[in-house]
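[1] How does the following fold in three dimensions:
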Amino acid sequence: MFIAISQRLMENSSYVELREGLALDWGIFFRKYLRDYLPLPLSYEIEFNRYIPYVSGVILSGGNDLSTIDDSRINNKRDSYESKIIEECIEHKIPLLGICHGAQIISYYFSSSFERQSGHVGNHKIMVDNKEYEVNSYHNYCITKLGDELEALAKIDCSIEAFRHKQHDIYAIMWHIERECGMQYRDVFDIWFKKVKERVCK
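    Alright, predicted model coming up:
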């Protein structure tokens, strides 16, 4: 069984070559938390609908800026591809989880608002149901207002750190679950993973 995962796009500096890549942290994460599944890294040169018969769920990983923040060919290529993934996941009822950049593209797709915030990078505390959890942070642009179809699940001051779609199995987290301090608060991941397992059993 496979969980599809989008990759960071990088441009090699010593000669012209675009590369797709995932941090080794993701292999460790799958080994620990998704033992019965294998990651299926997505290539930006293969249409996502070709992967659909093989996947039980999808993760949009971190890395890169949104093209609305930095209008580069890499960011445009990634945003275009991941927007198509969102459409396909809705159409085919595939549970979708966005991580950092993945959360940003989901929120942008559903008409949310962003704002640059200095000093946001680093570990910090979130409050959920009057409980405090430590999470990591590697982004400078925060989600400050969600689109009408989305519902906030965790916040820090004016930054929305986790949310879900009100109707579809779409979930998002602004911290990196695959890195240190990524799973102190894991409710959103657990809800998404439950939907993945339910899809497998159908």
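[2] hey, let's count contacts and neighbours off CA atoms from now on
    OK.
[3] buried sites along the helix or strand containing Tyr108?
    In this assignment (DSSP states H and E), Tyr108 forms part of helix 101-109. By neighbour count on 16 or more other Cα atoms under 10 Å, the buried set for helix 101-109 is His101, Gly102, Ala103, Gln104, Ile105, Ile106, Ser107, Tyr108.
[4] distance between the ends of stretch 104-122?
    Stretch 104-122 stretches 18 Å from its first residue to its last (Cα to Cα, to the nearest Å).
[5] cool, stretch 88-100 as well?
    End-to-end for stretch 88-100, by Cα to Cα: 20 Å.
[6] Give me the contacts around it.
    The contact list for stretch 88-100, computed with Cα atoms under 8 Å, 6 or more residues apart in numbering, reads 48-49, 56-63, 86, 103-104, 106, 138-139, 168-177, 189, 192, 195-196, 199.
[7] Just the buried residues of that stretch, please?
    Within stretch 88-100, the residues scored as buried using 16+ other Cα under 10 Å are Cys89, Ile90, Lys93, Ile94, Pro95, Leu96, Leu97, Gly98, Ile99, Cys100.
[8] Let me see the contact set for Ala152.
    Counting by Cα under 8 Å, 6+ apart, Ala152 makes contact with Leu146, Ile160, Glu161, Ala162, Phe163, Arg164.
[9] mind redoing it with 7 Å?
    By Cα atoms under 7 Å, 6 or more residues apart in numbering, the residues touching Ala152 are Ile160, Ala162, Phe163, Arg164.
[10] here's the other one to compare against:
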Amino acid sequence: MKVVAVSQRVDVIPERGENRDALDQRLVTLLLVAGFIPVPIPNGLYLQTPDGGVIHDALDDWLNAVSPQAIVLSGGNDIGQCSARDLTESRLLDHARSHNLPVLGICRGMQMIAHSEGGELKPVTGHVRTRHTLSGQIVAEVNSYHSFALADCPEGFEVLARSEDGEIEAIRHLSLPWEGWMWHPEREAFFASHDVHRLKKLFGE
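    Alright, predicted model coming up:
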């Protein structure tokens, strides 16, 4: 079974003075169902000072030890909300590019892929706690939990699906095995067969 590195959201717990990494157990289950071994990656392996100086960098050591064969950028947190997570995911994308690894970006993860390629985000309404019917190369009904959307398709990518109101819901890189989905496949009561099949195809069974 292929090992998949999975990024984690950051939950701030003020009463305990803690910043906790968190991962929905349903995402772990989805990856297992698809035939992969998920390994959560801690935020904070690579930290910088505000002026860009490196505090410590153990991310390469982690990647060498785990040797992931694919990467999932999970949902949660807005870009810019947690610098440790932003830095971690940016480095993961650099690693994936240099090693030609498959990447799936889920919700914020898709936004992070677009952001890393110079794409712009915009606020969007009507996309939180609702469902959409997709059109395009992916035709399906999916959930929606995001308040930001892609302003346009980043260079080097194509749009795979749009919602009824024309917002970009899925993208694919034209040369790298990278996809972004704005929906959360792990949050369905029963995992959609089209999501599982597409995940297997992207990562390679």
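[11] circling back: tell me the residues of the second structure aligned with the helix holding Tyr108 of the first structure.
    Mapped onto the second structure using TM-score structural alignment, helix 101-109 of the first structure spans residues 108-116.
[12] Enumerate residues external to the matching stretch that contact any of its residues.
    Here stretch 108-116 of the second structure makes contact (Cα under 7 Å, 6+ apart) with Leu73, Ser74, Gly75, Gly76, Asp78, Ser90, Gly105, Leu150, Pro154, Gly180, Trp181, Met182.
[13] what residue of the first structure matches up with the second one?
    The alignment partner of Ser74 of the second structure in the first structure, by TM-score structural alignment, is Ser61.
[14] can you put the buried residues of stretch 88-100 of the first structure in JSON lines and add secondary structure and distance to Ser14 of the first structure?
    Converted to JSON lines, those look like this (DSSP: H, G, I helix; E, B strand; the rest coil; distance: Cα to Cα, whole Å):
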{"residue": "Cys89", "secondary structure": "helix", "distance to Ser14 of the first structure": "37"}
{"residue": "Ile90", "secondary structure": "helix", "distance to Ser14 of the first structure": "40"}
{"residue": "Lys93", "secondary structure": "coil", "distance to Ser14 of the first structure": "42"}
{"residue": "Ile94", "secondary structure": "coil", "distance to Ser14 of the first structure": "39"}
{"residue": "Pro95", "secondary structure": "coil", "distance to Ser14 of the first structure": "39"}
{"residue": "Leu96", "secondary structure": "strand", "distance to Ser14 of the first structure": "35"}
{"residue": "Leu97", "secondary structure": "strand", "distance to Ser14 of the first structure": "34"}
{"residue": "Gly98", "secondary structure": "strand", "distance to Ser14 of the first structure": "31"}
{"residue": "Ile99", "secondary structure": "strand", "distance to Ser14 of the first structure": "29"}
{"residue": "Cys100", "secondary structure": "coil", "distance to Ser14 of the first structure": "28"}
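[15] Now for those residues: which two are most distant?
    Longest distance between any two of the buried residues of stretch 88-100 of the first structure is 21.9 Å, between Lys93 and Cys100; criterion Cα to Cα.
[16] Point to the residue nearest the middle of the first structure.
    Gly98 (2.0 Å; Cα atoms, centre = their mean).
[17] Glu134 of the first structure in helix, strand or coil?
    Assigned with DSSP: H, G, I helix; E, B strand; the rest coil, Glu134 of the first structure falls in the strand class.
[18] That one: neighbouring residues, count only.
    15 (other Cα atoms under 10 Å).
[19] Now check the second structure for the residue matching it.
    Aligned partner of Glu134 of the first structure by TM-score structural alignment: Glu141.
[20] My guess is its match contacts Leu134. True?
    Yes: using Cα atoms under 7 Å, Glu141 of the second structure makes contact with Leu134 at a distance of 6.1 Å.
[21] quick revisit: so the match of Ser74 of the second structure sits right up against Ser6, yeah?
    Yes: when contacts are counted by Cα under 7 Å, Ser61 of the first structure is listed as touching Ser6 (5.7 Å).
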